[in-house]
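Peer 1: Generate a structure from the sequence data that follows.
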Amino acid sequence: MSRLVLIDGSSYLYRAFHALPPLTAADGTPTGALFGIVNMLRATLKENPDYTAFVVDASGPTFRDALYPQYKANRPPMPDELRAQVEPMMKIVQALGFPILREPGVEADDVIGTLALQAHAAGIPVTISTGDKDFAQLVRPGITLTNTMTGSVLDDAGVFEKFGVRPDQVVDLLALMGDTVDNVPGVDKCGPKTAAKWLGEYGTLEAVIAGADRIGGKIGENLRAALGRLPLNQQLVTIKTDVALAQAPQDLKLKPRDVEALRALYAQYGFGAALRELDGGAAAPAARQAGTAPVPPVAEEAPDPALSAPGRYECITDEAALQEWVARLAAADVVSFDTETDSLDPMRANLVGLSFAVEPGHACYIPVGHEYPGAPAQLDCAKVLDTLRPLLEDPGKTKLGQHGKYDLHVLRRHGVHVRGYGEDTMLESFVWNAGGQRHDMDTLAQKYLGYTTIKYEQVAGKGAKQILFSQVALDDATRYAAEDADVTLRLHRVLSARLASAPSLASVYRDIEMPLVPVLERIESNGVLVDVAELRRQSADLSTRMLAAQQRAHDIAGRAFNLDSPKQLGQLLFEELKLPALVKTPTGAPSTNEEALEAIADQHELPRLILDYRGLAKLRNTYTDKLPDMVNPDTGRVHTSYHQAGAATGRLSSNDPNLQNIPIRTEDGRRIRTAFIAPPGRRIVACDYSQIELRIMAHLSGDPGLLGAFEGGLDVHRATAGEVFGVPVADVSGDQRRAAKAINFGLMYGMSAFGLAKQLGIGRGEAQDYIALYFNRYPGVRDYMERVRQQARDQGYVETVFGRRLQLNEIHSRNQAQRAGAERAAINAPMQGTAADIIKRAMVSVQAWLDLHPGRALMLMQVHDELVFEVDADFVDTLVPEVRRRMAEAASLKVALVVDVGSGENWDQAH
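Peer 2: As a prediction, the model looks like this:
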C-alpha cells in the first residue's frame, strides 16, 4: 500500500537547534540544527515512502494574525546561529529530492493537515513526522505521528496515553491549556491534567463552558474568567484542513537526488557519516554479498580537536564564589556534576566534594571534607548542600553525569534527593555501541575526545600507599574532580549528537535506560532483609556435607587428596583411574572444569561427587558465609549494585552480592532464598514473566503454530512435543515434553544438533531428526532464524523490538567458530534483549505507581525476568493486580505477556 510522509520542517529545525550541541563546520559555520535535520531526512529515506513533502512556514502574516493580532507576539526573533542554517537546510532538502512546500497566509501545520486528510480520504496511509503536540488532533486510523528525533510513534491509543484525551478532543484540550509559545492565553493554572479531567467529564469545550458554574474552587473562578476567549482559542489552535493547494498527495513523489550537490554540501559542513553513506551506501549490500568487508555497523568519527583542549578549573572555598557558580548553574540548560567521596560503596561513602561544569573547558570543584595537615578552610558541607539543593532537586533542571547512579546514592544519603537526572554519558556510550568498548570515562575520553584524563592513582597514589580522597591536596583534587565534570560534558556533546543520528537508539536511551537510573538507585537503597541466623545454620550444614563428600571421595580413591586442587584431581582421574580426558585446557592438558567432569560423570562415581562438592562449596563461599558480612550496619540490610552497561543485550547484572546467580533448580539454592525475608507485618511478593523469551520468539517469527499454542493457553512445551512427535497433546510423555523443551530453548540460543544430542543424551542423527521435525511444524521459526542471520550479515548488527542494537563484529570472520558464534548471538540477542527492555520498562512503570503509595511497598530486586517486592500484608491484594497489569503492558506483542505471582514470608515461599 502506498504511503505519504509529511515532514514538519519548521518544527524540526527549531527542535534540532535546541536539542543538539552547538556544532560548527571547519569554517565556524553553525551546523547543530542542520546535523539533526540531515540525519532525520536520511532516516526518512530509508523507510522508502511513496509520497513525501518537506513543509515549512512561509514568511508573512497568516489568517490567525487577523483573528488575533497578539498571536505569537512574544516569540523571540530567530537566533542568528539558527538563521544561518536555514539556507543550507533548504539546499540539502532540495538536493535529496524532497518536494518543498510553503503556502502564504497559512502555517506549515495547515498545509500538512490538508494533505493528510486528502490522502486519508484517498485511502493512503499517512505518517506526519513532527515533534509538535498540536498535530495530535489529526490522528485517526490511517494517520499517525512519528518523532524521528526520539523514535516515538503516536496513534489513537498513544494520543490518549500521552494527553489523557481522544484525538478529537485535542483541540479543546489545547484551547483550555493555552499555548505560551504562540501567545494563546488559556485558563489560568489549567494544565494538561486539569483540562483532560474536564473533557473526560464533559466531553467537549462547549460542554465545559456550559458547565463552568458547577466547577468549584479557584480553578473554577479562573475558568469562568476565561470563558470569553475560549472560542477564539479553539479557532487559533485548530489546524486548517481545507487549504487550496496546487499539489495533491499523489503529486508528492521524490525527485532524483543531486549526488554531486549533496557531496559538496556534506563535505562543506563536515557530515562524514552522510558523506560515507552517499559514496558507498548504495553499493554496500552487493559488496557484502560478494564476501568483502561490510560497512562498519557503527560509524565513528575522529575526535573534535575543540573538545580536546585543556580546561580551566576553579576551587570554590568562599561564599561569594559559590553564589557566582550557583547563578551560572541556574542559567545553564544542562548541569554536569560529579561527587568525590572516601569510599567506593555508595551506601557508606562520605561526601568530600562536588564538581560542576556548564560549558566545555570550564568547571569548578567545591571541597567540603578534605582533612590533612595544613588543609585550607573549606565551606561547610551542610550549607553547601542547602545552597545547591533547590537546583539539584529541581526536576526541570537537567543534570548530567557519568555513571551518575553512584552520585545519586551519595547525595541521597546526605539529604539531597536529586531530580531531573536526564543524561548519562556511560549510558549514551552503552546504547550507541554496547559491545564494542568499555564505558568508563577514561576509555571514552580517549576514544571520542582524544583526551587523556588524570587517573585517580596520580593524585591519591596506589596500592598500600594510596590515600583517601579526603587527604588529597586541594590543588590536585581540583584538577582531578573538576576535570571529571568537564570531560563528562564534553563527552555528552559528542555522544548525544551520535545518538540523535540513530532515532531508534536515541529512543532506547531516552525511554528505557535513563528513566531506569533513579529506579535502580531506589531499589539499591531499599536493600533486602536477610535472616543472618538462618544463613549461619545453612553454612554449618553445607560444611558438614562438604566434609562428608570429602571423606567419601577419599574412600573411593583409596587415599587422601585435595579436592580443591585441579592438579591432584587430574592426576587421580586421568592417570590413576584412567578416565578419558574429553575436555582440554588451552595448553592441551586434561581439564577438570565442570564441563570436563560432566562429560565423564556417567563413567565413574568420583566426577559426580566432585561436582556435588563444588556446588556445596560455591553456595557456602558465595552466599551463606558472605551475605551476613555484607549486611549494612546503618540499614540492617543487604544492598546489591545493578549494572546497566554490562551485558551487550541490555540485561542487568548485579554484584556485591550477585543476586542473579542464586540457583533456583536445586534444593540448596532454594534454601538460600528462604533467608531473604520480610519484616513483621510485611510479605515478600515475587512477580515473574512466564516463558517470556519463547513468547518473544512467537512474536518475532509470527509462526502460526507457536502463536496458536500461546493464544490457546497451552503448555507450550507439551504442545511442541505434540507437533514434533505427532501425538495428541494429552498423550505426550514426560520424555517427549523434556525433549521439546530442550528444542524450544535450545534453538533460541542457536543450539546445533550436536548440542541437542548432548543435552538429551541421544545420537546426533536422532537430534537432527528432532530439529527437522520442529522446523517442519514451525516453519516461521526457521524463516525467522534465516532472516535474522541474513540481517546480521548485511548490516553487522541485529535489533530488539524496541530498537536496541547488538553489534556482531565477528559475523564476517574467517574463523568458522567465531562466525558461528556470531550467528548464534544474532538469533538469541533480539529475544534476550527484548526481554531485558520489557522488564526495564515494567520497572519504570511499577515504580511510578509505587511512588503514589509511599511506604506501602518496596521494589527489592530484579532477577532476570522477575521482580521482587516487600509489601505491607494488607496491601498485597492491591499491589498484585496493579504490578501484574503493568508488567503485562510493558510491551505489545502478538501474544500476551503472562506474569506469575506468589507471596510469602520469604523469597522462596513467594515462588
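
Peer 1: contacts and neighbour counts: CA atoms only from here.
Peer 2: Fine.

Peer 1: Strands of the stretch 651-800 of the chain, residue ranges please.
Peer 2: Applying DSSP state E, counting those that start in this stretch to the stretch 651-800 of the chain gives strands spanning 653-655, 676-677, 682-689, 797-799.

Peer 1: Need these in TSV (columns: mean neighbour count).
Peer 2: As requested, those are exported to TSV (neighbours: other CA atoms under 10 Å):
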stretch	mean neighbour count
strand 653-655	17
strand 676-677	20
strand 682-689	25
strand 797-799	23
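
Peer 1: and these as CSV, adding distance to residue 307?
Peer 2: Output for the strands of the stretch 651-800 of the chain, formatted as CSV (distance: least, CA to CA, whole Å):
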stretch, distance to residue 307
strand 653-655, 33
strand 676-677, 49
strand 682-689, 45
strand 797-799, 30
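
Peer 1: how about the ones you listed, which one is nearest residue 787?
Peer 2: Residue 787 lies closest to strand 797-799 among these, at 10.6 Å (CA to CA).

Peer 1: what does the helix or strand just after the closest one contact?
Peer 2: The helix or strand immediately downstream of strand 797-799 is strand 805-807, counting by DSSP states H and E. Identification of contacts with strand 805-807 by CA atoms under 8 Å, 6 or more residues apart in numbering yields 297, 431, 433-436, 505, 648-649, 796-799, 826, 829.

Peer 1: pull the longest helix from this protein.
Peer 2: Counting by DSSP state H, the longest helix found in the chain is helix 816-850.

Peer 1: Which neighbouring elements make contact with that one?
Peer 2: Secondary-structure packing of helix 816-850 (3 or more CA pairs under 8 Å, 6 or more residues apart in numbering; DSSP states H and E): helix 514-526, helix 692-701, helix 734-748, helix 779-795, strand 797-799, strand 857-863, helix 876-888.

Peer 1: re earlier: between the contacts of strand 805-807, which is nearest residue 745?
Peer 2: For these, the nearest to residue 745 is residue 829 (13.3 Å; CA to CA).

Peer 1: Please name the nearest non-neighbouring residue to residue 52.
Peer 2: residue 5 (4.6 Å; CA to CA, 6 or more residues apart in numbering).

Peer 1: before we move on, the earlier item: out of the strands of the stretch 651-800 of the chain, which comes closest to residue 597?
Peer 2: Shortest distance between residue 597 and these, using CA to CA, is found for strand 653-655: 27.7 Å.

Peer 1: How far off centre is the closest one?
Peer 2: Computed by CA atoms, centre = their mean, to the nearest Å, the chain-centroid distance of strand 653-655 equals 17 Å.

Peer 1: Now show me the structure for the sequence below, then we'll compare the two:
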Amino acid sequence: MTDYTRTHGGHTMTINAPADATEFDPAAFAAFAASDLVLGLDVETRAIVKGGPGHFGPDAGVRLVQFGAPTAAWVLNPLIPEQRRAIAEVLADERRRFVTHTSYDVLAVWSAFGLGLGHRVIDTHLLSKLLAPDERAGHGLKELTGRYLDDGLKQAETALHARMRELAPVGSRAGNNPIDWGWNHLPATDEAFTVYAGLDAVYVRRLLPLLLSRCAPFSHLVRMEAWLAAQSTGITVRGLLLDTLYTRGLLAEFRSEFDQGDQVIRQALGFSGRSPRFAAWLESQVDGFTLPRTEGGQVSTSADSLTALQDAVTAGAARISEEGAAMVAARQRLAATSNTISNLESFLAAADATGRVHPQINTLRARTGRMSITGPALQTLKKHDPRLRHCFRADPGHVLVACDFSQVEVRVAAALSRDRTLMDVIASGVDLHDATATLMYGPGFTKEQRTVSKRATFGTIYGGGAKALAAQTGVPVHVARGVIQRWQRTYPEVIRFGKDIANATTVITGSGRRIPADPDRPYANSNYAIQSTARDLLVAAVYELATTHGLAGALWLFVHDEVIVQVPEQDAEHVRDLLTKVMTSAFRGVPIAADAEILGTHWGRLPQEQAGPSVPEHAGA
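Peer 2: Predicted structure coming up:
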C-alpha cells in the first residue's frame, strides 16, 4: 500500500493511500477506524460551480474521502467498490463521531452516500466562531491550524496548487482556472493531492481538543450550537420547493419593466442608463450637490446615491433640471428592478433537477450569533414586498406556518437596562411606538412623529446618532437631535446601560456568549448584548419546538427573529397555536411576545388577484 510520511513542528503523520483494490487492506483500515472514537473527516470533491445547486447539482461529485487520527490518515477513493463499502460502513456507524470544518463535508457525504451524520459531527469552524465571533479573526482551517499547531497544512495546500498549475493544460492556466481544473482532473493517486487530502483530516482532528479546551467556560453553548448546526444542515438537505412557473413569470415581468425604463433613457439621451456616460450627463444637471464616487473615482449612480440626491433636492439643498429629475426616476427604476432580477435569476440557478433550492444557513455569521442565509441570500427578502418570498412554497399537501417575535430587541433592551418606564410601557400591552410617541410629544402626536419616535427607539438602542436618524426619516439634523434628546430623557436607564457596557472589553451575554468589543465602536456593545440575547431566545424556542414537540423535521427556515415550519394542512391551526405558546415567554421579568400565522402554500402571501402564474400542482416543473 502507498503511504507518505510528513513531519511538521516535530509531529510526524502518516497518510495511507491504497491506490486500488489490491492495495486496500480492510482489516488494517478497520483497526485504524477503531483506534479513535472521534475521527477527522474530510472530502475532496469536484469544483462546485458558484451560484448553482452546489452539492445537489449535476456538477457535484466526491473524489476522495479521508479519515484522520492525530498521527495517521486513510485516503480512500469512493469509485473503487471495496473502498466505497468501507467508507459507508464507517460513516453509517451510529457509535462513530466525526470532526469536520464547516458543513461542506457533511453535505458532500449526504450527496454521495445518502447518509445524514446529524448530531454525530462537531465542527471546528463553529468552535472557532464561538471563541472569536469577529469574521475578521480568520476561521479557515489553514489559518486555525497555523495559529494553534504549525504551517504543515498550508505547505501541503501550496504544494497541491503548484501541482495543479504544473499539470493544467494550456487552455486552463489563466487566473484560478488551474485550481478548478485540478479539483476535477488531477489524478486521485497524485502524491500532492493525496498528502493534502490526508493532512486535512489529521489536522482537523488535532485541532479539536485545542479548541474544545478553550471553549470549556461556555461548553453548554458548544452543545447548543452543534445541535442548531445539525438542524440547519437538515434544512439544507431537505431544501425548499421553488414555484418555478411563478418565478419565471415574475422574472419576465421585471425584465420587461427594466427594458422599458432603460428605453426611456435611451430615447431621451441616446445611450443606456447603465452607460458611464449617464453618470457624467447627470452630474451636469445637478447644482449644489456632489454625487458620490466609486472607489475607482467614477460618479456613482447607485440606488443609494440617487436617493441621497433626491433627498437633497426635496430639502432644498440642491437643484436638478426637470429632465434630470425624470432621468433619475427612470434610473432608479433600473436599479430597483435589476436587484429583483438578480434575486430571481439566483433562485432559478440554485434549483436542483427536482425544483428544490438548498440554501445554507450560517448559524454564527455575525458577532452576535445572528444567522445569515446564502445560496441564495433569503434573509434579504422583505416581508412588505412578498413577491420574491412567494417564489418558495410548501410541499404538496402542506402549508407554511410562521412565528416571529414582536419588538424583541426593544423588550430585551428593557430587561437588560431595567428601565422602569420602558418596562411599564411593555407590561401595559399598549403599542410600544404609540406609547413612546405619547411620552415624547403628548397624546396628540402625528403619524410622522410616531414614525420618528419608532426610528429613534431602534436607532438610540444601537447607538445611532442624529445624522443617522435624519437620514432615515428625512427630518433636519437639528430636529433629529432634539428627538434623540427627548428619547434619552424618556428612557434614561437604557442610555445609562449603553454607556456602562461601552467600557467593557468583552460583552458577556446572559447565555454566556463572549463577544469581543470593537475598540473603534464602543457604542456597539449594547447592540451586541441586545441582538445576541434576542438570537439566543429564538434558538431556545426552536430547541423546545424540535425536542419537546417533535417539529425538528418540520423546520423550514430561520429568518432573523422568525421561525417557519412546514406541516400537513390539517395540522396548521394546532401548530400555529403551539408556535405562539412556545415563543411567548419572559426574559428577566419582561414579556417576550410572539405572533404566529398560517402563511398558506407559499412563503410570501400575495393578494388573490396578484397570485399570477403560480400553478401549485406543477410548482417544481
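
Peer 1: ok, back up a step: the residue nearest to residue 52 of the first structure - how many residues pack around it?
Peer 2: 27 (other CA atoms under 10 Å).

Peer 1: Could you verify that it is part of a helix?
Peer 2: No - under the criterion used here (DSSP: H, G, I helix; E, B strand; the rest coil), residue 5 of the first structure is strand, not part of a helix.

Peer 1: And residue 532 of the first structure, what's its match in the second structure?
Peer 2: Residue 532 of the first structure maps onto residue 244 of the second structure when the alignment is built from TM-score structural alignment.

Peer 1: give me the number of residues near the counterpart of residue 371 of the second structure in the first structure?
Peer 2: Under the alignment (TM-score structural alignment), residue 371 of the second structure pairs with residue 652 of the first structure. Neighbour count for residue 652 of the first structure, taken as other CA under 10 Å: 20.

Peer 1: you'd agree residue 652 of the first structure is up against residue 658?
Peer 2: No - contact criterion CA atoms under 8 Å: residue 652 of the first structure and residue 658 do not qualify, at 11.0 Å.

Peer 1: quick one: the helices in the stretch 351-500 of the first structure?
Peer 2: Secondary structure of the stretch 351-500 of the first structure (DSSP state H, counting those that start in this stretch): helices at 381-392, 405-413, 425-432, 441-444, 456-460, 474-500.

Peer 1: Output those in CSV, with distance to residue 548 of the first structure and mean neighbour count appended to each entry.
Peer 2: Below are the helices of the stretch 351-500 of the first structure laid out as CSV (distance: least, CA to CA, whole Å; neighbours: other CA atoms under 10 Å):
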stretch, distance to residue 548 of the first structure, mean neighbour count
helix 381-392, 57, 17
helix 405-413, 44, 21
helix 425-432, 47, 25
helix 441-444, 49, 18
helix 456-460, 47, 15
helix 474-500, 54, 24
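
Peer 1: so which of these comes closest to residue 611 of the first structure?
Peer 2: helix 425-432 (37.0 Å).

Peer 1: matching residues in the second structure for that closest one?
Peer 2: Against the second structure, helix 425-432 of the first structure falls on residues 124-131 (TM-score structural alignment).

Peer 1: mean shift between that stretch and the first structure?
Peer 2: Superposing on the first structure and averaging over aligned pairs (mean CA distance after the TM-score superposition for the first structure), stretch 124-131 of the second structure comes out at 1.1 Å.

Peer 1: Now find how far off-centre that stretch is within its chain.
Peer 2: Offset of stretch 124-131 of the second structure from its chain centre (CA atoms, centre = their mean): 16 Å.

Peer 1: ditto for stretch 307-319 of the first structure
Peer 2: So, by CA atoms, centre = their mean, the centroid of stretch 307-319 of the first structure is 32 Å from its chain's centroid.

Peer 1: How about the contacts made by residue 561 of the first structure?
Peer 2: Shown in contact with residue 561 of the first structure (CA under 8 Å, 6+ apart): 554, 568-569.

Peer 1: Filter the residues you listed down to the buried ones.
Peer 2: Buried subset of the contacts of residue 561 of the first structure (neighbour count, 16 or more other CA atoms under 10 Å): 554, 569.

Peer 1: Nearest to residue 53 of the first structure among the contacts of residue 561 of the first structure?
Peer 2: Lowest distance from residue 53 of the first structure to the contacts of residue 561 of the first structure (CA to CA) belongs to residue 569, with 73.4 Å.

Peer 1: so that closest one touches residue 591, yeah?
Peer 2: No - with contacts counted by CA under 8 Å, residue 569 of the first structure stays clear of residue 591, the gap being 9.7 Å.

Peer 1: corresponding residue for residue 387 of the second structure in the first structure?
Peer 2: Residue correspondence to the first structure (TM-score structural alignment): residue 387 of the second structure is matched to residue 671.

Peer 1: Now do the contacts for that match.
Peer 2: Contacts of residue 671 of the first structure (CA under 8 Å, 6+ apart): 538, 908.

Peer 1: Which neighbouring elements make contact with the longest helix anywhere in the second structure?
Peer 2: Scanning the second structure for the helix with the most residues, using DSSP H, yields helix 322-350. With contacts defined as 3+ CA pairs under 8 Å, 6+ apart, the packing partners of helix 322-350 of the second structure are helix 244-269, helix 303-314.

Peer 1: Now do the shortest one and helix 322-350, the angle between them.
Peer 2: Orientation of helix 303-314 of the second structure against helix 322-350 (axes from the mean of the first three to the mean of the last three CA atoms, to 10 degrees) gives an angle of 150 degrees.

Peer 1: And for the longest one?
Peer 2: Per the same axes, to 10 degrees, the angle that helix 244-269 of the second structure makes with helix 322-350 is 150 degrees.

Peer 1: Just give me the residue closest to the centre of the first structure.
Peer 2: Centroid check for the first structure by CA atoms, centre = their mean gives residue 513 as the closest residue, at 2.9 Å.

Peer 1: if I look at that residue, how far off is residue 644 of the first structure?
Peer 2: Distance check for residue 513 of the first structure against residue 644 of the first structure: by CA to CA, to the nearest Å, it reads 8 Å.

Peer 1: which residues do those two both contact?
Peer 2: With CA under 8 Å, 6+ apart, residue 513 of the first structure and residue 644 have common neighbours residue 427.

Peer 1: Strands of the stretch 301-450 of the first structure, start to end?
Peer 2: So, for the stretch 301-450 of the first structure - with DSSP E, counting those that start in this stretch - the strands run 312-315, 334-341, 351-359, 362-367, 398-401, 421-424.

Peer 1: which of those sits most buried?
Peer 2: strand 362-367 (a mean of 26; mean count of other CA atoms under 10 Å).

Peer 1: what does it rub up against?
Peer 2: Applying CA under 8 Å, 6+ apart, the contact partners of strand 362-367 of the first structure are 311-317, 352-357, 378-379, 474, 478, 481-483, 485-486.
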